[in-house]
Structures are given as C-alpha cells and as structure tokens.
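**Q** Turn this into a model:
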Amino acid sequence: MSDVLTPPKSRRNIEAALLLLALLVGIGANMVVGLDQDRAFDSDFWTQGATLVGLVLVFHLVLRFRAKYADPVILPIVTALNGIGLAMIHRLDIAEGTDAADRQLLWSAVAVAAAIAVLFLIKDHRILRRYTYISLIVSGILLLLPLTPLGLELNGARIWIQVPGIGTFQPGEIAKITLAIFFAGYLSANRDLILLAGRKVGPLQLPRLKDLGPMMAAWIVSIGVLVFQRDLGSSILFFGLFMAMIYVATSRVSWVLIGVALLTAGGLAATQLFSHVALRIDGWLNAFDPEVIDRQGGSWQVVQGLFGLASGGLAGTGLGQGRPDLVTYANSDMIIAALGEELGLIGIFAIVLMYVLLVSRGFRAALGTRDGFGKLLACGLSFTIALQCFVVIGGVTRLIPLTGLTTPFMSAGGSSLLANWIIVALLLLISEAARRPAAMGPMTGPMVPALPKSTAGTARKRTLREEEVRGS
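**A** Down below sits the predicted model:
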C-alpha cells in the first residue's frame, strides 16, 4: 500500500490563540501602567487597546486568505513586543507630559497597513529576485537622502530627512530591506562563481581577489555611512548583514575572517580620524569618569541607564513605579533600560526570549523554503533583527559602545516600526512558501509537468532501448 501524503495544516487557529495571549500581555501592561498612575481605563487605554486589537485582527484575517500556511508564531510575538513597547511609551508620556504613544500608535497602524499591502502585492517572494539591481539603486538613493537638503542632523548624526506633513523619517531603516534583497539576489545568482577555488592558506580556502568586490563595496558603504552620516550603528548593521549572508551562501569561514579584519581596520581608522567616534569609544571605556559623564555627548545617558537597571534588580520596581524618565531618550534609544528598571531581569529575559524565538522562526522559514534566494533573504532579514537587538542591548548594558539604534517593534520611531513590520510580512511570505503543500495530481502524487511530444517520444524510445539491452 502506497504512503498517502498528508498536507500540512494551516495552523491559523493556533495563531489566533497565541494572538489572544499576546494581546493580553500588551493590553495588560497598559492597564497596569494606568492603575499605578491613577489613570486606569481612561480614553488613552481604550483607544490604544482597541486599535491594537483591530490591527492584529485584520492582519490575522488577511493571513487566513493570502498566506494560510505561514508561520503561526511570528505574528503573536511581534504583537506582544509592539504592545509592551506601546505600554512603556505611554507610561513615559504620563511622567514627562508628552504624546509619543499617540504617534507610535499611528505609526503602528501605518506599519501594519504596509505589511498587509506587501502580502497583497507580492504573491511569491521569488518575484523580488527580478529587482536585484533595482534594489541596489534604491538603497543608494535612500542612503544618500540624508546628505541632501532634505537631511536633518540630530544629536550629531545625519540619518534623518524632514518630510512635510509627516516629520522626521530615517531612510536607512528601509535601506536595510532593499540591501537584503540585493545581497540575496546577487549571492544566489553568483554563488558558483564566488565559490571558485582561490589560494589555500593552511585550512582556509581564501577567495580570489576579483571575488572580493562585493565585500569591498559593502565595506565602503558602511564606512561611508560612518563618515558622512556619523552613524556607527547603521554602519555595523549594513556590513554585518552582508557578512552573514555571504557566509550562509558560501559556508566559508575565510569570508568571515576577511570581514572581521575589514571591520576592525575601519573601526581603528575611524577612532583616529573622526572625533565623534573617538568620543563614543572613550565614553564606553571610561563611562564612570566624572569628566566623561559631564561633557557634551558624554556617558551620562549610559550611566543613568545602568543605575536604572540596577535599581530594577531581579523582579523590577513594577510598571509605573520606577523613574525611567530620568534617562535621556528613554522611550527610544534606552527603552530596554526603562523596561529593565520596571520589569527587572526576569522581564528583560522574557523580552530577549521573544526576540530569540522570532529570529529562530525566521531561520526555520529559511531552512524550509526550496529556493536559494528565499533562503538567503530570510536569513538576512532574521539576522538584521538579531544584530540590531544585540547592538542595542549591548550598548545599554555597556557590553559595546552605545550606537543609537532602536529596539525593533518597541522603541518610539515610525521609520523603524514601518521597516520591521515589512520584514515580518516578508518572513511570513517565505514561511508560507516553505510550508505550502506541493501541487498534487489525482492519485498520482506530486504533479510532473508534461513533456513536449517530441521530447516525450525520444524519452520513450530511449526507455525501450534500455529495456532491450537489459533483456539481452
């Protein structure tokens, strides 16, 4: 008796149950904030809660019709992170008298709408491979925009542009998606050429010099961002993205070693040539020096964040009962410090675990998809989230220098939220392609395309001759 292939289940009902839990986490956090601040169940609570529920419900329904086999865990994780971020931003608004939570809620609606548009416009992620070099051109335009008259310099970095009617926008957040599409398309098309043997030094197989062109281009782009835009975080992110994707494409450690050498050389040169980089490194190494704390652009922000984490301890002070408002940019760059103070080490571990699960589901989608482009794209987008989390949390805890990147889905910032929700939509598309059952013919298993008559006749004659030879 032949085996019968059982098609995979869509698991959208599992997603619905997990979404209910995620909404309870996000809306419950907002409720606790209101209770601690004597503003329980006010208009802000109902507006934010209803909007979040409506956005997630629409997204879930779209997945049922457009990507029914997509991963059922990604959307609930992102919903919980977005909800917790909204609750903390709302809590800081109460303390500081600002309205950042309203803007974050508006950007959440725009980001979810953009993600839904991606699901409708892109039926198959492999279509994006056609736009490999167009993505490169778009990336260059996006990275150059802050250097035009539209550019705006804030806190020493020139990575924003002023958009009339919208406010500030960070084009580099969208550029990380277009760069991932370019790298995935280029590496999947030229993998065999890149893998051609070069010189062997010990156990390492070094690439040929002419194959180093893409890595040198990525290195030049990252150094250019560091020099002209004075943004250390984006520079690390862009170059790290390419290093991860070329390692996935080639599985050669030599590429990683060359990338680390280039990154080290660029970092050392930048500390000697550019004062803003040297000040950032000095503020990291000598954070508790009184002179470093008090100077312009010193380590006061990092030190205050560390004191907040220390006061939170293991279990935290409780939502609404700490003083995260004492830290500069607590709702954006330092939101991890604010959450660590009020949720404690246990709360931070839970948040980090959600990021780990999100990244692992992205890698799982990469393993399951059948095309090289999709594998590289899913790996690149997942690694982008992982690297961004590492850079942000490492900077807040003083493991590495503070870079100013935002925490995905949680920090206040519309461009970051928009880009990360688009990444979620792309990961869902790739996971849907990985889990979608293959087309089946009636009682015959997987369908095989019919051959042309001439080809079919030739194949039939060849088969008959082979049978005659075996019979003789």
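**Q** C-alpha from now on. contacts and neighbour counts both.
**A** OK.
**Q** Correct me if wrong: D211 contacts A197.
**A** No - the pair D211 and A197 does not pass the contact test of Cα atoms under 8 Å, sitting 10.4 Å apart.
**Q** Second input sequence below; structure requested for side-by-side comparison:
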Amino acid sequence: MAQPAAPVAVAAGPGNAPPDRSAPTRRGTELSMLAFAAGLVTGALMLVEANQEQQLTLRIVWYGLAYLALFGVAHAAVRAWAPYADPLILPCVALLNGLGLVMIYRLDLAYSERALAANREINNQVPKQILWTTIALVLFLVVLKVLNDHRTLTRYGYTFGLVGLVMLALPAMLPGVIAPTINGAKIWLRIGIFSIQPGEFAKILLLVFFAAFLVSKRDLFMAAGRRVAGVDLPRARDLGPIVVAWAVSVGVLIFEKDLGTSLLFFGVLLVMLYVATERIIWVVVGLIMFAGGCVLAYQAFGHIQLRVHNWLDPFADYDGGGYQIAQSLFGLGTGGVGGTGLGAGRPDMVPLANSDFITAAIGEELGFIGLAALLLVYTLLAMRGMRSALAVRDTFGKLLGGGLSFALIMQVFVVVGGVTKLIPLTGITAPFLSAGGSSLLANYVLVALLLRISDAARRPHAGSRPRIVPQTPIAEAHTVMVERPEERPES
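**A** Sure, this is the predicted structure:
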C-alpha cells in the first residue's frame, strides 16, 4: 500500500487564509481607560460636592460604579461585535459624557438654590441626561449589532440623502406650533411633551449620502476645465452638486436662522470633496460661494444683521441680545488660567450654561488649562477616527470615516468659537457634553459608525501565508507522459 506523501505548502490567496486570531485587539486597554475615566468623573463629583458644601456620602461612589457599569456594557458589546475597533474612541467619549454630567449636576445645584429662594419649582436636568445617555447607549449597541459592514450603507445612499434633506428642511416648513423659534433659531420640532432636533440626525444621513455620491461620481469632480493662473478650474457643468449644497446651507441660514448647522453642513461637504479629489480648488470655490451667500443674507435679513452686531460688539446691547455672550466672556475671564475650581464659580450666571454655553461654564471653573485639556480629548477622538479612515481599505469607508471625524471636530469649533466670540453665536451644542437628547443620540450613532470603520481598518486580513495541502499518494496519482527533447549534436 502506498503511503501518503508529506503535505506541501501552497501560497494562499486573499480569501483562503483566515484572519490572524493572535493579533492584539487592545480591548484590555479600552477597559482600563474606561476605568480611568470613571475615576476622573467620580473625583470631579466629589470636588463639586465639597465646594458646594454638600455632605460627602457613598452615593457618589455608587454613581461612579454605575457609570462604569454602563460603559462596561458598551465595552462588552465592542469586544463581541467589533473586537478590532480602536481602543481609545469609546474611552474618550465616556470621559466627555461623564464630564458633561458632572457640569450639569453642578449647575443643577445652583439652579435649585435659586429656585428655592424664588419659591419656584426645581427642574433638575441630570436625571433626564442620565436617561438620554442610557437610551443613546442602547441605540449605539443596536447600530453596532445590526451594521456588520459599513459598506452596506452605500446601497441606501440616495435614500439617506433624501430623508436627510427632508429632516433638515422640516423645521422651516412647519408652523410655529410644531416648529417653534427657540433662542432665535427655528431648528426644533415639538410633539406633545417631546422635542427633537432633526438636524442632528440629518447630519449623519447626509454624510452617508455624500460619501456614497462621491464614490460613484468621483470622475465628475476630477475633470479639469479651463486653466487660469496655473490652476485647473472645475468645469461649469460639474458645479451642479456643490451649487445644490450651497443653496441648502444658505436656506438653513436664512429660514431657520441657524448659522451653526449651515456652516457644519457645507464645511463637511467641502472637506469630503477635497479628500475624494485632492483638489484644493473645490474648497476655494466652495468658501467663496458660502461667503457670498452670507453677505447676501446679511444684507437681506434683519435677524442676521442683529446676530452679527451682537457678535461684533455684545456690550453695545448688554441688557438685550449681547447679554449671553457678554456673560460668557466675563465667566471665562473670571476662570483665568487655573479656573475657580469645580463648584466654586458662578457659571449659572450665563443663560443656557448647561446646553449651548456649557464650554463657558467649564472654562470658568477649570480655567484655560481645563478647557484646553477638554479640547485635546476632542482632538484625540477626531484623530483616532481620521486614522481609522486612512487605514480602511475601501474608498467609501475612507470618505465616511473622514467626514464623521471632521464633523465632530467642526462642531466643537463652531461651539467654542461662538462662546469665545471668534464667530457669531450658533445653536449647536457641544458633542457629549451639553444637556439634550437629540445631540446625544445622534453622536452615539456617529461613534458606532466610527468604531465599525475602525474595526474594518484594524482587522487582520488574509495575507500570503502558505496553506498546508496534503499531497496525493503516489499510487493514486495520475500518469503524465513527458516527452524528452531531442539532443542536438554539438557543432
């Protein structure tokens, strides 16, 4: 009987070799960083209680443990469904969310004291924010579980784009009973006791559409037109998509009085267009168009003129439209470099300190150092998202990951720029920090998408490792006739 021959190594193709299970997933690093974030949040709560002369009890420790358990569930989901995802994205989000809860709790103490003095009803925001955080994490788990591959979103790109445009335009189209004007902006929908900001969700839907559209129509934007001063200008017939986006952003600015969403929407589109084409001319053309639209809107509409005047000189109308930004500047000046300390300042003097102006409250009590550290956490979160976008292998993932990361950091720029009087005030809230459910829900969906993209980018793929294939026994091998070439006589 013929003995089986020894196995031989055969080079494996891309689909033959399984992923390398021994590759590190860094989930342990993620868990330790989550524990570190929970410790920081618990310590911050203790400082607030001490400076507010509240009694220190074990309740704070239980709060910290509950916070860690909540994000421990999210960690377990990432470990199970996206094991190779970036290990720093979730801890950064947890830290930002936790610091937001701490500051909202600190402001609740101040608001409660003022309500008791005025014999008014106390309306604490912390229980609502904890509930929204829990719901947002549930939505985060659903997206992470249902979406096994981010590339499946390309099938619904145009549907998402249509739904996103409708959601963006709804507040401007509906009457004031359903879409009231709040703080000068018409961006909310009120249904019974519930309020929702559809623009937050439209942002993600439109980002998916932009990425899918740019992947399918990339050649359209790569074509060069007339060359002027050494620069290849776009062809006139290729300007249609960017003109539509410009019209939508200017419409949001005019009819909804929302500079923040308009700037965010158009800015992210320009960045994604540059990433897709690597042509800076598209950014230049887009910025010129947006600046021209803002000038026309300023000349045509009085509410835009009023907002610009309050931005340029808030103290000219201190008791009116300039009061909020003036109080914000006073708070930042009071905080200085080191801050007054958590619980030791007066951030409640700024209207909407727990939502639109929460970064001003943090700047007052943590100072320039604390606010800079907070911005570094945001920057780290965006950089890890950008890194995953660069590493992922498909073009759609690169564009979507880059767009989501830039949208996050662009939103922070718009918020902090408005609070510090760098740009006019906007109605955008700080991601993961501000009180409110719409922003929290939308941003946790954004994080789930980033984790899914980073999992695809970091997951080991089949390489050229040899595949062991047993050799056929000699007795069962087929006979092959080999013709020996004729030997040529030597000349």
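**Q** Provide the TM-score value for the superposition.
**A** With the length set by TM-score structural alignment, normalised by the length of the first structure, the two chains reach a TM-score of 0.89; 439 aligned residues with a Cα RMSD of 2.0 Å.
**Q** D211 and A197 of the first structure - which one has more neighbours?
**A** Shown here are D211 of the first structure and A197; by other Cα atoms under 10 Å, D211 has more neighbours (15 against 11).
**Q** What degree of burial does the residue mapped onto Q229 of the first structure from the second structure show, as a neighbour count?
**A** Alignment note (TM-score structural alignment): Q229 of the first structure maps to E256 of the second structure. If you count neighbours by other Cα under 10 Å, E256 of the second structure ends up with 24.
**Q** excluding its backbone neighbours, what's nearest E256 of the second structure?
**A** For E256 of the second structure, ignoring the flanking residues on the chain, the nearest one in space by Cα to Cα, 6 or more residues apart in numbering is K186 at 4.6 Å.
**Q** Can you tell me how far the nearest residue to W300 of the first structure once chain neighbours are set aside is from G394 of the first structure?
**A** Once flanking residues are discounted, W300 of the first structure sits nearest to I293: 4.6 Å by Cα to Cα, 6+ apart. Taking Cα to Cα, to the nearest Å as the measure, I293 of the first structure and G394 of the first structure are separated by 19 Å.
**Q** So between the two, which is more surrounded?
**A** Counted by other Cα under 10 Å, I293 of the first structure and G394 do not tie: I293 has more neighbours, with 19 against 15.
**Q** Next, the counterpart of I400 of the first structure in the second structure: secondary structure please.
**A** With the correspondence set by TM-score structural alignment, I400 of the first structure lines up against I423 in the second structure. With DSSP: H, G, I helix; E, B strand; the rest coil as the basis, I423 of the second structure sits in coil.
**Q** could you pull out the helices for the stretch 151-300 of the second structure?
**A** For the stretch 151-300 of the second structure, applying DSSP state H, counting those that start in this stretch gives helices covering 157-173, 198-216, 218-222, 240-255, 259-277, 280-300.
**Q** So the residue nearest to E256 of the second structure sits against K257, correct?
**A** Yes - contact criterion Cα under 8 Å: K186 of the second structure and K257 qualify, at 6.4 Å.
**Q** Looking at these two, which is more packed in?
**A** Of the pair K186 of the second structure and K257, K257 is the one with more neighbours under other Cα under 10 Å, namely 25 against 22.
**Q** got the contact list for that one?
**A** By Cα atoms under 8 Å, 6 or more residues apart in numbering, the residues touching K257 of the second structure are G184, A185, K186, H303, I304.
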